[in-house]
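The amino acid sequence is not available; the structure is as follows:
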């Protein structure tokens, strides 16, 4: 379902691996930092039962925010949503 986080005077919603916020600059920053964190190897593994909560906790910590609301998500769904975000993007040359 999702997580709502208060970041200063703004609120952001994390749902299915994507942040939404009224402040588009903050939204872009949250999405970029989340992607970097997931690829860094510092994020919890795919065995984490609640990826959205782990991401929300990390971003709240980085921005000095707090979690306001959490709706539980099925573990299978979070693995499906977060697995592609953990894949490295390799730039293969176009041989065609």
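On my side now, so go ahead. Here the structure is a predicted model, which is why all the values come from computation and not from measurement.

CA atoms for contacts and neighbours, from now on please.
Noted.

which residues touch the one helix or strand residue 28 maps to?
Using DSSP states H and E, residue 28 sits in helix 24-40. Defining contact as C-alpha atoms under 8 Å, 6 or more residues apart in numbering, one finds that helix 24-40 is touched by 12, 18, 19, 20, 21, 43, 55, 59, 85, 86, 87, 88.

can you give me the angle whatever helix or strand comes next after that helix makes with helix 24-40?
Once the chain leaves helix 24-40, the next helix or strand it forms, by DSSP H and E, is helix 51-63. Here helix 51-63 points in a direction 110 degrees away from that of helix 24-40 (axes from the mean of the first three to the mean of the last three C-alpha atoms, to 10 degrees).

take a look at this one as well, against the first:
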């Protein structure tokens, strides 16, 4: 687990660039916001030690959630998760 957040009474986890929540609407809203943020900004800096924490902090003000727990990821899974998200989507 990387980042656990609370939106009202609902919770969600961001791990490896993917949001998970028991509420599908909350999960979709968080994932869409994350994907838009990555497309607009390029995402967390390359080589950042905790890209999930960086991303969660970056979109927190837009969605108004509270970070409950953040733990550093092990290995390179979280760092490499944002590589594919950085690719431009071309309308072919």
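Great, that's in hand. This structure is a prediction, so every number in the text was calculated from the model and none was measured.

How close are the two chains, by TM-score?
Overlay of the two chains. TM-score (TM-score structural alignment, normalised by the length of structure 2): 0.85; 92 aligned residues with a C-alpha RMSD of 1.7 Å.

Give me the ChimeraX select line for the contacts of helix 24-40 of structure 1, limited to the buried ones.
Burial among those is assessed by 16 or more other C-alpha atoms under 10 Å; the matching ChimeraX selection reads:
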select :12,18,19,20,21,43,55,59,86
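
and the nearest residue to residue 70 of structure 2 once chain neighbours are set aside, what is it in contact with?
Nearest residue to residue 70 of structure 2, sequence neighbours excluded (C-alpha to C-alpha, 6 or more residues apart in numbering): residue 3, at 4.4 Å. Each residue near residue 3 of structure 2 by C-alpha under 8 Å, 6+ apart is listed here: 13, 14, 15, 52, 53, 56, 67, 68, 69, 70, 71.

at 7 Å instead, please
With contact set as C-alpha atoms under 7 Å, 6 or more residues apart in numbering, residue 3 of structure 2 has these partners: 13, 14, 15, 52, 53, 69, 70, 71.

before we move on, what about residue 69 of structure 1?
Counting by C-alpha under 7 Å, 6+ apart, residue 69 of structure 1 has contacts 3, 4.

In terms of helix, strand or coil, where does it fall?
Assigned by DSSP: H, G, I helix; E, B strand; the rest coil, the conformation of residue 69 of structure 1 is strand.
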